[in-house]
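Peer 1: missing the sequence, but the structure's below:
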C-alpha cells in the first residue's frame, strides 16, 4: 500500500507580528518571507485569496519563490462563500480557479470555508459541488462553521464528488467530522478558548502526530495548517509537528533496511 504524504504548515505567512525575530529575521525583506518560510515548512495555506483575488503575478511569484517539493492550499474567495453563498458563482469560480492554476503542480487543494450564519442548503451545495467537478479535478475541502451541515446528506454529496470535510478543532463540532475521502484536512485554530492566542503543548502535538501517522500508513494524504498566529505560535507548532512526523518516517525507514 502506498503511504500517504503529510503537508504541514500555517494558515498564512505574512503576519507582521512574525517579523523582528519572532520568526522572520528583522532585517529580512518581506518579499523574501515565503522563501525563508519554505526552509522550515513544505506547505502553506494561502489565506489572502479569501479576502481578495491575488494577481496572476502574485501566484507566479509564490511558485518561483518555493522549492520543487513545496505545496499550496488556497482558501476560496469569501465573495463565493460568504456573499454569494455558493449561488450563481460560475463566472467568479472560473476566474478564481483560473488564477490559482498559476501555482501549477504546487497547487495541492482548495479550501471552501462557509460562514457560521450559513445554514444547510442541500440544493445549493449539490449545484456548487457539481460545478467544481465540471471545472476542475483538483482536491477540494469544505470547512463548515454551522452545525446544520454535519449530516449524512451532506457527507454523501461530498463523498460522491471526492471532496473532504475539514476537521477543525472547534469544541462544538468535536466528533462531528467524518473522513469521506482518501485525504484528510486539519485546521488548528487553538479553539478550546475560541482564540488564536494559544500555543499547542508538546503533548497535544504528540497526540496529533499519532493520528496523522495512522492516516499516513492507511495511504491517506494529510494536510495540517495552524491558525493560532499570535506570537508566532502557529509556525512553531507546525515546525514541531513536522519534525515529529519526519522522525517517525525516518525511524520506520531505518527499521526496514
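Peer 2: Cool, the structure landed. In this text, all values refer to a predicted model and were calculated from it rather than measured experimentally.
Peer 1: can we go C-alpha only for contacts and neighbour counts from here?
Peer 2: Noted.
Peer 1: host element of residue 111?
Peer 2: Following DSSP states H and E, one finds residue 111 within strand 107-113.
Peer 1: check what contacts that strand and list those residues.
Peer 2: Residues lying outside strand 107-113 but in contact with it, judged by CA atoms under 8 Å, 6 or more residues apart in numbering, are 71-77, 81, 100-101, 138-145.
Peer 1: so how far is that strand from its chain's centroid?
Peer 2: Between the centre of strand 107-113 and the centre of its host chain there is 6 Å, according to CA atoms, centre = their mean, to the nearest Å.
Peer 1: one more: stretch 46-59?
Peer 2: When C-alpha coordinates are averaged (CA atoms, centre = their mean), stretch 46-59 and its chain have centres 15 Å apart.
Peer 1: show me what counts as buried in it.
Peer 2: 46-50, 53, 59 (16 or more other CA atoms under 10 Å).
Peer 1: end-to-end on that stretch?
Peer 2: Distance between the boundary residues of stretch 46-59 (CA to CA, to the nearest Å) amounts to 10 Å.
Peer 1: show the buried residues in the contacts of strand 107-113.
Peer 2: Neighbour counting over these (16+ other CA under 10 Å) leaves 71-77, 81, 100, 139-145 as the buried ones.
Peer 1: identify, from the residues you listed, the entry nearest to residue 166.
Peer 2: For the buried ones among the contacts of strand 107-113, the closest approach to residue 166 (CA to CA) belongs to residue 143, at 4.8 Å.
Peer 1: pretty sure the closest one sits against residue 169.
Peer 2: No - with contact defined as CA atoms under 8 Å, residue 143 and residue 169 do not form a contacting pair (10.9 Å).
Peer 1: distance between the top helix by length along the chain and the chain's centre?
Peer 2: Ranked by number of residues, the top helix in the chain under DSSP state H is helix 233-255. With CA atoms, centre = their mean as the basis, helix 233-255 stands 18 Å off its chain's centre.
Peer 1: which residues touch stretch 82-93?
Peer 2: With CA under 8 Å, 6+ apart as the test, stretch 82-93 has contacts from 79-80, 114-115, 118, 124-125, 128, 131.
Peer 1: this is the other structure I want to compare:
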C-alpha cells in the first residue's frame, strides 16, 4: 500500500466504501469510511446520483479521510437521465456547490448517461460549455449509446478537457477504451459476466495492471462497482497488490 499511495497518479477504490464481512483484516476502529480510507486512496460517491446531501454531510466525509484521499462524485440522474443534459443551470449549480464542499478531496465529477441517451452535438456542446463555466476540475463521462463512440463526440469531449470512461462490461466495443481528454484515465469495472455481482479473475486484473503500468504518466482511477456481492473490495485489493509489486 505504501507503494500505491506514493504513486500520486494512481487511485484504486470502490463505488461507495462498504467493507464486506469477509474482509476481517481491515483496521478495526472507526467508521466504515475511516477504515476504508486506510486501505484505499479513493472512493466513488454514488448516492449523489439519487439524492442531494447536506453540505455538512459532504464536509464530514472530507474530514474523515487522509489528506491524500480523493472522492469522485456521480452527478444526479435529474441531470443525466431525466433532463438528458438539457438541465436548468440551477440544477448544475446546486450539485456542484455540494460536491465542491469536499474541497481538495474532490476528484473527478462523473456523468453516467443512460443507454437510451444518444449523442446530440448541440445539446452536448451547450452542456459542456455551461459545465466548464462552473467547474474547472476533472470531469469524466460514461456514455452508453453507440452514437457517442464516434470521432465527433471524442473531439468534443477532448475540446472541453473531458475524459470518456473505460467501462467493463462495455455496451459497445469502443466503450472498453478510454477516450476524450487523454490525461485522465477513469476505469469503471461493473463486474462480468454478472454485472454488479461477478468478481474478476486474476488474469483480467493482471492485464489491467499491465495496462496501467504502460500509461503510468497519466492520472488513472480504477473504481470497482461490482459491489452487490462484495466482490469490489477484494478485486481492488488484488489490483492494488499487483501494482505494488510491478
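Peer 2: Received the coordinates, thanks. The structure displayed is predicted, hence computed values, not measured ones.
Peer 1: superposing both, give me the TM-score.
Peer 2: These two chains, once laid on top of each other, score a TM-score of 0.90 by TM-score structural alignment, normalised by the length of the second structure; 237 aligned residues with a CA RMSD of 2.0 Å.
Peer 1: compute the first-to-last residue distance for stretch 213-228 of the second structure.
Peer 2: Stretch 213-228 of the second structure stretches 29 Å from its first residue to its last (CA to CA).
Peer 1: can you tell me which of the contacts of strand 107-113 of the first structure end up in helices?
Peer 2: residue 100.
Peer 1: inside strands: which ones of the contacts of strand 107-113 of the first structure?
Peer 2: 71-75, 140-143 (DSSP state E).
Peer 1: just name the closest of those residues to residue 246 of the first structure, please.
Peer 2: Ranking these by separation from residue 246 of the first structure, with CA to CA as the measure, puts residue 71 on top at 16.6 Å.
Peer 1: check contacts around the closest one.
Peer 2: In this structure, residue 71 of the first structure makes contact with 7, 42-44, 106-108, judged by CA under 8 Å, 6+ apart.
Peer 1: counting neighbours, which of the residues you listed comes out on top?
Peer 2: For the contacts of residue 71 of the first structure, neighbours were counted by other CA atoms under 10 Å; the highest total belongs to residue 43, with 27 neighbours.
Peer 1: and the equivalent of residue 246 of the first structure over in the second structure, how many neighbours does it have?
Peer 2: For residue 246 of the first structure, the aligned position in the second structure is occupied by residue 244, per TM-score structural alignment. In terms of burial, residue 244 of the second structure registers 16 neighbours under the definition other CA under 10 Å.
Peer 1: excluding chain neighbours, what is closest to the alignment partner in the second structure of residue 130 of the first structure?
Peer 2: Taking TM-score structural alignment, residue 130 of the first structure has residue 129 as its aligned residue in the second structure. Residue nearest to residue 129 of the second structure in three dimensions, not counting chain neighbours: residue 160, with 7.6 Å by CA to CA, 6 or more residues apart in numbering.
Peer 1: touching, that neighbour and residue 130? I think so.
Peer 2: No - in this structure, residue 160 of the second structure is not within contact of residue 130 by CA under 8 Å, at 10.7 Å.
Peer 1: of these two, who's got more company?
Peer 2: For residue 160 of the second structure versus residue 130, the count of surrounding residues by other CA under 10 Å is larger for residue 160: 17 against 14.
Peer 1: excluding its backbone neighbours, what's nearest the alignment partner in the second structure of residue 117 of the first structure?
Peer 2: For residue 117 of the first structure, the aligned residue in the second structure is residue 116 (criterion: TM-score structural alignment). Counting by CA to CA, 6+ apart, residue 116 of the second structure lies nearest to residue 145, which is 6.1 Å off, once chain neighbours are set aside.
Peer 1: cool, residue 177 of the first structure as well?
Peer 2: Going by CA to CA, 6+ apart, residue 177 of the first structure has residue 167 as its nearest residue, at 5.9 Å.
Peer 1: pull the contacting residues for the one you found.
Peer 2: By CA under 8 Å, 6+ apart, the residues touching residue 167 of the first structure are 143, 177, 184-187.
Peer 1: now these: which count as buried?
Peer 2: Buried residues within those, counting neighbours by 16+ other CA under 10 Å: 143, 177, 184-187.
Peer 1: could those residues go into a markdown table alongside distance to residue 234 of the first structure and secondary structure?
Peer 2: Formatted as a markdown table, the entries for those read as follows, by distance: CA to CA, whole Å; DSSP: H, G, I helix; E, B strand; the rest coil:
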| residue | distance to residue 234 of the first structure | secondary structure |
| --- | --- | --- |
| 143 | 19 | strand |
| 177 | 23 | coil |
| 184 | 19 | strand |
| 185 | 16 | strand |
| 186 | 13 | strand |
| 187 | 11 | strand |
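Peer 1: possible to save the residues you listed as JSON lines with distance to residue 31 of the first structure?
Peer 2: As requested, those are exported to JSON lines (distance: CA to CA, whole Å):
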{"residue": "143", "distance to residue 31 of the first structure": "30"}
{"residue": "177", "distance to residue 31 of the first structure": "38"}
{"residue": "184", "distance to residue 31 of the first structure": "31"}
{"residue": "185", "distance to residue 31 of the first structure": "28"}
{"residue": "186", "distance to residue 31 of the first structure": "28"}
{"residue": "187", "distance to residue 31 of the first structure": "26"}
